[in-house]
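Engineer: Below: sequence and its predicted model.
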Amino acid sequence: MFEVTFEVLLLLMLAGFAAGFIDAVAGGGGLITVPVLLIAGANPVTALATNKIQGLFGAATAALSYARGGHVDFRTQWGSALIAFFASIAGALLVSVLPVDLIRYALPVLLIGIAVFFATKKGLNDVDRARRMSPAVFAVTLVPLCAAYDGLLGPGAGSFYMLAFVGLAGYGVLKATAHTKLLNFASNAGALCAFAVVATPWWFTGLAMGLAQIAGAQVGAGLAQKKGAKIIKPLLVLTTITLAAKLIWDMT
């Protein structure tokens, strides 16, 4: 039934657990799962598509955990989530039109910039600050921009959502993390809809990895809610720097 052997499936599920943990805290779980899927024999498009399947479970679990903890109200986010869903589909469909290679070259610079921002910006904690953009403007500008990128390429999308919530919506670090998860779920779902048409995901393997993602996301979201910015900031900096380094390595 599974597209891989039992031993490989166990490795992929372990990767799914680790990715769920990291995604729930800071984002960047695809840094683990996509390379492992490639090692398991998936071609690049299949790996990206399968990654979207398993990522749905982790994002949904983390979103529910943060909602139960009182850090986000889904009723205020459903409109943004809907925008993220359709923007992600548009991004995936534009892969043959937009200068993807140019975006890949710029991406490491952007990720390093995000890491430097969170590592050096004074006063970044779990306390909300002054909002620089209204929720309506945020929903129709930053949300579709991040979601379209998630559908187009994907790596670092969670970091871009985080930067937008902290820098422009004025959210504290923990609240920003909580609000990122539903949007991540929506943009993952949109990208998967597009990939299901143009690719052949490993459905059963992705579902098995998704179960492991649920466990990892529960642990990660619980830890993030206990420690807040103290754990989220350093892990976010670490994942963005690591992702930037991997992208640079892939270019050489």
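Structural biologist: Great, that's in hand.
Engineer: Could you use CA atoms for every contact and neighbour count after this?
Structural biologist: Will do.
Engineer: So which residue is dead centre in the protein?
Structural biologist: residue 158 (3.8 Å; Cα atoms, centre = their mean).
Engineer: next up, a second structure to put side by side with the first:
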Amino acid sequence: MLEFGLEGLLILLAAGFFAGFVDAIAGGGGLITLPALMIAGVPPVAALATNKIQGMFGSGTAAYSYARSGLVNLREQLLPAGLAFVASLAGALLVSVLPTDWIRLILPVLLIGIALFFAFRKDPGDMDKTARLSPLAFTWTAVPFVGGYDGLLGPGAGSFYMIAFVALGGYGILKATAHTKLLNFASNVGGLAGFVLVAEPLWAIGLAMGVMQMFGAALGAKMAMAKGAKLIRPLLVVTSMVLALKLLWDVL
């Protein structure tokens, strides 16, 4: 059984809070928490499973905050949320038949890619634009694709949901972020359900980080609705690059 010293525990709790804050605004909270868990010595599959526990709290809190503010119609999102759950469940079950070392190799590349995307992308603004896919086509293509990825690996899934809503669904950035949180919550729950069957999550650590995620997500959603997502982009870029370099150093 893994044991964490006080310093390691405080770092993981801080990562949970910051990830909840970042994820509620721009997505990508898993880019912080999963590498933090792996740097703390948690094996890759157990880290993925534990990440789902704490991520569920953050995305659920943010989804509730956005829905309460009228930015998401929960009834209209039942089908997409259900598909995200099922796809993520399937992705999590697939992890059990794949070698785990590939996670350590892919994650730094993913972190760098996401960091570059946020560093150089142009914010689409808060106004809706013309959708490239109909709502039905979007629901049956983009949603299960990202949901499956969320169960299989996870980090950046919130960012991928948001990118899909903006680029394919024509949503403004605030509306996209609000809808992302509901789907992210559904895929976190689905992924956790799958991992419970094939892995051993660290429940105490996951729940403790989840509580911190709730505080961070509540603050992040409040700031996103007040100021938009520009505030968080530099922090997300720097954090992703630092974590990627640390993981690459460990691998090499």
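Structural biologist: Ah, there it is. This is a predicted model, so every value here is computed, not measured.
Engineer: quick revisit: distance of the residue nearest to the centre of the first structure from residue 200 of the first structure?
Structural biologist: Per Cα to Cα, to the nearest Å, residue 158 of the first structure is found 25 Å from residue 200 of the first structure.
Engineer: sorry, back to before: contacting residues for the residue nearest to the centre of the first structure?
Structural biologist: The contact partners of residue 158 of the first structure, taken as Cα atoms under 8 Å, 6 or more residues apart in numbering, are 23, 26-28, 180, 184.
Engineer: What is the neighbour count of residue 141 of the second structure?
Structural biologist: 12 (other Cα atoms under 10 Å).
Engineer: any idea how far residue 100 of the second structure is from it?
Structural biologist: Applying Cα to Cα, the value for residue 141 of the second structure to residue 100 of the second structure is 27 Å.
Engineer: how about the helices of the stretch 101-250 of the first structure, start to end?
Structural biologist: Shown for the stretch 101-250 of the first structure, the helices assigned by DSSP state H, counting those that start in this stretch span residues 135-152, 157-167, 173-198, 203-227, 229-251.
Engineer: Turn those into CSV, columns for distance to residue 91 of the first structure.
Structural biologist: What follows is the helices of the stretch 101-250 of the first structure, written out as CSV (distance: least, Cα to Cα, whole Å):
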stretch, distance to residue 91 of the first structure
helix 135-152, 4
helix 157-167, 12
helix 173-198, 8
helix 203-227, 22
helix 229-251, 20
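Engineer: Mind checking the ones you listed for the one nearest to residue 10 of the first structure?
Structural biologist: Minimum separation from residue 10 of the first structure across the helices of the stretch 101-250 of the first structure (Cα to Cα) falls at helix 203-227, 8.8 Å.
Engineer: average distance between that closest one and the second structure?
Structural biologist: Following superposition, helix 203-227 of the first structure is found to deviate from the second structure by 0.9 Å on average (mean Cα distance after the TM-score superposition for the first structure).
Engineer: What lies in contact with that helix?
Structural biologist: Contacts of helix 203-227 of the first structure (Cα under 8 Å, 6+ apart): 1-4, 9, 12-25, 50-51, 53-59, 61-62, 65-66, 69, 174, 231-232.
Engineer: repeat that with 7 Å
Structural biologist: Contacts to helix 203-227 of the first structure, defined as Cα atoms under 7 Å, 6 or more residues apart in numbering, come from residues 2-3, 12-14, 16-22, 24-25, 50-51, 53-55, 57-58, 61-62, 65-66, 231-232.
Engineer: same check, this time on stretch 165-182 of the first structure
Structural biologist: 26, 59-60, 62-63, 66, 71-72, 81, 124-133, 158, 161-162, 228-229.
Engineer: mind redoing it with 6 Å?
Structural biologist: Residues outside stretch 165-182 of the first structure that contact it (Cα atoms under 6 Å, 6 or more residues apart in numbering): 59, 63, 66, 71, 125-133, 161-162, 228-229.
Engineer: out of those, which are buried?
Structural biologist: Neighbour counting with 16 or more other Cα atoms under 10 Å marks 59, 63, 66, 71, 125-126, 128-129, 161-162, 228-229 as buried within the contacts of stretch 165-182 of the first structure.
Engineer: So for residue 248 of the first structure, what's the nearest residue that isn't a sequence neighbour?
Structural biologist: residue 108 (6.7 Å; Cα to Cα, 6 or more residues apart in numbering).
Engineer: Would you agree the one you found is in contact with residue 242?
Structural biologist: No. In this structure residue 108 of the first structure lies outside contact range of residue 242 using Cα atoms under 6 Å: 9.7 Å.
Engineer: In terms of packing, which of those two has more residues around it?
Structural biologist: Between residue 108 of the first structure and residue 242, residue 108 has the larger neighbour count (other Cα under 10 Å), namely 21 against 18.
Engineer: Tell me which two in the buried ones among the contacts of stretch 165-182 of the first structure are the farthest apart.
Structural biologist: Farthest-apart pair in these is 59 and 129; separation 25.6 Å (Cα to Cα).
Engineer: What's the separation between residue 82 of the second structure and residue 88 of the second structure?
Structural biologist: In terms of Cα to Cα, residue 82 of the second structure sits 10 Å off from residue 88 of the second structure.
Engineer: of those two, who's got more company?
Structural biologist: With neighbours defined as other Cα under 10 Å, residue 82 of the second structure and residue 88 compare such that residue 88 has more, 33 against 17.
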